[in-house]
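> For reference, the sequence and a predicted model appear below.
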Amino acid sequence: MDQIDYKSPPSPSKGLLQSPELYQYILETSVYPREPEPLKELREVTASHPRAMMATAPDAGQMMAMLLDLVDAKKTIEIGVFTGYSLLLTALSIPEDGKIVAIDISRESYEIGLPIIRKAGVEHKIDFVESEALPILDQLLEDPQNAGSFDFAFVDADKINYWNYHERLMKLLKVGGIVVYDNTLWGGTVAMPEESTPEHGKQGRELTIKLNKFLAADPRIRISHAPLGDGITICKRLY
């Protein structure tokens, strides 16, 4: 395997977790004790799903709950729902009269988490739309009242469209609003040589590297690239 050619030994990361044991320590010490019971139930139900790795990481979810609270989020968008962990988290975090536009190309996985969402008493906050996301975002933009009206967005869907989602979200989010992009470290492969990346991960790696460079260069946002879960990039709209 080829190695990255460093001119000097890399300094130890101050944020990226270096061991599974350390990650488990954070989960068991700081995340799971504060995880609401409905989220725990949904996480455990999702664990047996053949694509369980698609679920939002609970440590990333804890950060999202903090962000939702900090911006007093009431009107949000979610692109990519799966079984609904991040969706339920958002619904539990926003006020009783808050609303979430939740978009996914398939309702099947969402149906897994729906009984738990209903039991938690937050289904009324969710407007689930079974569709590709771009047509729905464009439809929202057709109504001038939606421009600059959303407080928060979470994107965890097809990586090839992250740029397209971003451009639309920059119009839908209010100034000061937050969008969080998931999987922005792509299993750590963004720091690997291409030839060392498993074949099934190469396209995602390339798209993620391009996205990260794009977000870092976008003057409309302030960003924080956080090594939580599979990497999340937190973007605050500046203007």
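Received it, and whenever you're ready, just let me know what you need.

> CA only for contacts and neighbour counts going forward, please
Noted.

> all helices for the protein, in order.
20-26, 37-46, 58-70, 85-93, 108-119, 133-142, 162-172, 202-217 (DSSP state H).

> Please identify the deepest-packed of those helices.
Using mean count of other CA atoms under 10 Å, the stretch among the helices of the chain with the largest mean neighbour count is helix 85-93, at a mean of 24.

> ok, back up a step: out of the helices of the chain, the one nearest residue 102 is which?
Closest to residue 102 of those is helix 85-93 (CA to CA; 7.6 Å).

> For that closest one, give me every contacting residue.
Helix 85-93 is contacted from outside by 39, 42-43, 55-56, 61, 65, 68-69, 78, 81, 98-100, 102, 113, 117, 122-123, 125-126, using CA atoms under 8 Å, 6 or more residues apart in numbering.

> Distance from it to the middle of the chain?
On the basis of CA atoms, centre = their mean, to the nearest Å, helix 85-93 is displaced by 12 Å from the centre of the chain it belongs to.

> Now for the closest residue to residue 126 other than its chain neighbours: which residues touch it?
Of all residues not flanking residue 126 in the chain, residue 100 sits nearest, at 4.9 Å (CA to CA, 6 or more residues apart in numbering). Residues near residue 100 by CA under 8 Å, 6+ apart: 75, 76, 77, 78, 90, 91, 125, 126, 127.

> where's residue 100 relative to residue 123, distance?
Counting by CA to CA, to the nearest Å, the gap from residue 100 to residue 123 is 10 Å.

> Please apply the same query to residue 201.
Taken as CA to CA, the span from residue 201 to residue 123 is 35 Å.

> With neighbour numbers in mind, choose between the two.
Between residue 201 and residue 123, counting by other CA atoms under 10 Å, residue 123 is the more crowded of the two (19 against 13).

> wouldn't that one be in contact with residue 113 here?
No - applying CA atoms under 8 Å as the test, residue 123 and residue 113 come out as separate, 10.8 Å apart.

> Please produce TSV containing the contacts of residue 100, extended by distance to residue 167.
Below are the contacts of residue 100 laid out as TSV (distance: CA to CA, whole Å):
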residue	distance to residue 167
75	18
76	16
77	14
78	15
90	22
91	25
125	25
126	23
127	22
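
> filter those to the buried ones?
Buried residues within those, defined by neighbour count using 16 or more other CA atoms under 10 Å: 75, 76, 77, 78, 90, 91, 125, 126.

> Next one for the comparison:
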Amino acid sequence: MKSLQGKTIIVTGGSRGIGKGIALRFGEAGLNVLVVSRNQADADKIAAEIGETASGFSADVGTEEGCKAMVEAAVLRYGGVDVLCANAGIFPAAKLGEMTPADFDHVITTNLRSTFLSVSAVLPAMTTAGSGRIILTSSITGPITGYPGWSHYGASKAGQLGFMRTAAIELAPKKITINAVMPGNIMTEGLEGTGPEYIAAMEASIPLRRLGTPADIANAVLFFASEEAAYITGQTLVIDGGQILPESLGALEAMG
């Protein structure tokens, strides 16, 4: 793969979980990394792990002002924006009948509205540069699978893909591509405290018999950001260890 060294990426939700893994991986690849988080100290901590080519920035990416400010910071610090990873997301559980309109709106704002606002904010810089890469962190939950308590989360993640497909057509003349990764069960801070039995049950549902890592997702994001992926837009990549493939528990049992 051609080097991305010296280019600049913004990673929203970059201080934890998958976003942290993406930020660290792009730092290893030699990019300037703007780590965006609601909490400045958290963003600064990950930037410090990456080194002098990274910096932290605090923003609420569910607001237009926050997204514009993060892009302005990237342009001021690094001269432009080559890659956006719209990764910010939350997944609080609430079943229908218990979920309030405020619960629903909070997830949609954080996960889906932020995607629209982040993409809109980077367009001027990418248009001026004459190219750009946008990668969304979606999920298998919503577009392919479901899970009790996550109807709002599933709607937000499916919504990202609907947004992406039309955005890909609109952005193609500007030489800006937009694609999405769809993680399955990934071992992040969100699973801390669930206990070994819970983790083992999750692993048993995956043909590769392990949870994914943030690095597994980050490597796919890196490919979508590369020059080698220049002819790919509006596409999704499922990264789930084969989780969505078995038609039944019997299929998993027949693996041997």
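Right, received. Where do you want to start? The shown structure was predicted, so the numbers you read here are calculated from the model rather than taken from an experiment.

> mind listing what residue 237 of structure 1 touches?
When contacts are counted by CA under 8 Å, 6+ apart, residue 237 of structure 1 touches 170, 173, 174, 175, 176, 177, 178, 220, 221, 222.

> and the nearest residue to it once chain neighbours are set aside, how far is that from residue 110 of structure 1?
Counting by CA to CA, 6+ apart, residue 221 is the residue found nearest to residue 237 of structure 1 once chain neighbours are left out, at 4.6 Å. To residue 110 of structure 1, residue 221 of structure 1 is 31 Å away according to CA to CA.

> The residue nearest in space to the middle of structure 1: what's its closest spatial neighbour, skipping adjacent residues?
For structure 1, residue 182 is the residue whose C-alpha lies nearest the centre (CA atoms, centre = their mean; 3.7 Å). Spatially, and ignoring its direct neighbours in sequence, residue 182 of structure 1 is nearest to residue 232 (4.7 Å; CA to CA, 6+ apart).

> which SS class is residue 77 of structure 2?
Under DSSP: H, G, I helix; E, B strand; the rest coil, the three-state class of residue 77 of structure 2 is helix.

> so how many other residues sit close to it?
Neighbours of residue 77 of structure 2 (other CA under 10 Å): 14.

> measure it to residue 178 of structure 2 for me?
From residue 77 of structure 2 across to residue 178 of structure 2, the span is 24 Å (CA to CA).

> likewise residue 150 of structure 2?
Using CA to CA, residue 150 of structure 2 is found at 25 Å from residue 178 of structure 2.

> and what of residue 201 of structure 2?
According to CA to CA, residue 201 of structure 2 and residue 178 of structure 2 sit 34 Å apart.

> Repeat that for residue 17 of structure 2.
In this view, residue 17 of structure 2 and residue 178 of structure 2 are 22 Å apart by CA to CA.

> These two: which is more packed in?
Taking other CA under 10 Å, residue 17 of structure 2 and residue 178 do not tie; residue 178 has more neighbours (28 against 18).

> so the more buried one touches residue 137, yeah?
No - counting by CA under 8 Å, residue 178 of structure 2 does not reach residue 137; the two are 11.1 Å apart.

> overlap in contacts of these two?
With CA under 8 Å, 6+ apart, residue 178 of structure 2 and residue 137 have no common neighbours.

> Next, the distance between the ends of stretch 152-159 of structure 1.
Counting by CA to CA, you get 19 Å between the two ends of stretch 152-159 of structure 1.

> now swap in stretch 94-103 of structure 1 and tell me
One end of stretch 94-103 of structure 1 sits 18 Å from the other (CA to CA).

> now do stretch 26-45 of structure 1
Its start and end residues considered, stretch 26-45 of structure 1 measures 21 Å (CA to CA).

> Just tell me the aligned range of it in structure 2.
Alignment of stretch 26-45 of structure 1 against structure 2: no match, by TM-score structural alignment.

> Could you list the residues in contact with the lengthiest strand in structure 2?
Longest strand in structure 2, counting residues (DSSP state E): strand 176-183. If you take CA under 8 Å, 6+ apart as the criterion, strand 176-183 of structure 2 is touched by 126-127, 130-140, 161, 164, 167-168, 171, 217, 220-221, 224, 230, 232-240.

> How far away from the center of its chain is it?
Taking CA atoms, centre = their mean, one finds strand 176-183 of structure 2 lying 9 Å from the centre of the chain it belongs to.

> What span of structure 1 is the host helix or strand of residue 201 of structure 2 aligned with?
Following DSSP states H and E, the helix or strand that holds residue 201 of structure 2 is helix 196-204. Following TM-score structural alignment, helix 196-204 of structure 2 has no partner segment in structure 1.

> before we move on, the earlier item: just the buried ones among the contacts of residue 237 of structure 1, please.
Among the contacts of residue 237 of structure 1, those classed as buried by 16+ other CA under 10 Å are 170, 173, 174, 175, 176, 177, 178, 221, 222.

> what do we get in structure 1 for residue 82 of structure 2?
By TM-score structural alignment, residue 82 of structure 2 lines up with residue 151.

> re earlier: among the buried ones among the contacts of residue 237 of structure 1, name the ones in strands.
Checked against DSSP E, those include these in strands: 173, 174, 175, 176, 177, 178, 221, 222.

> Would you format those as JSON lines with distance to residue 166 of structure 1 included?
Shown next, in JSON lines, are those (distance: CA to CA, whole Å):
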{"residue": "173", "distance to residue 166 of structure 1": "10"}
{"residue": "174", "distance to residue 166 of structure 1": "13"}
{"residue": "175", "distance to residue 166 of structure 1": "14"}
{"residue": "176", "distance to residue 166 of structure 1": "15"}
{"residue": "177", "distance to residue 166 of structure 1": "13"}
{"residue": "178", "distance to residue 166 of structure 1": "11"}
{"residue": "221", "distance to residue 166 of structure 1": "11"}
{"residue": "222", "distance to residue 166 of structure 1": "13"}
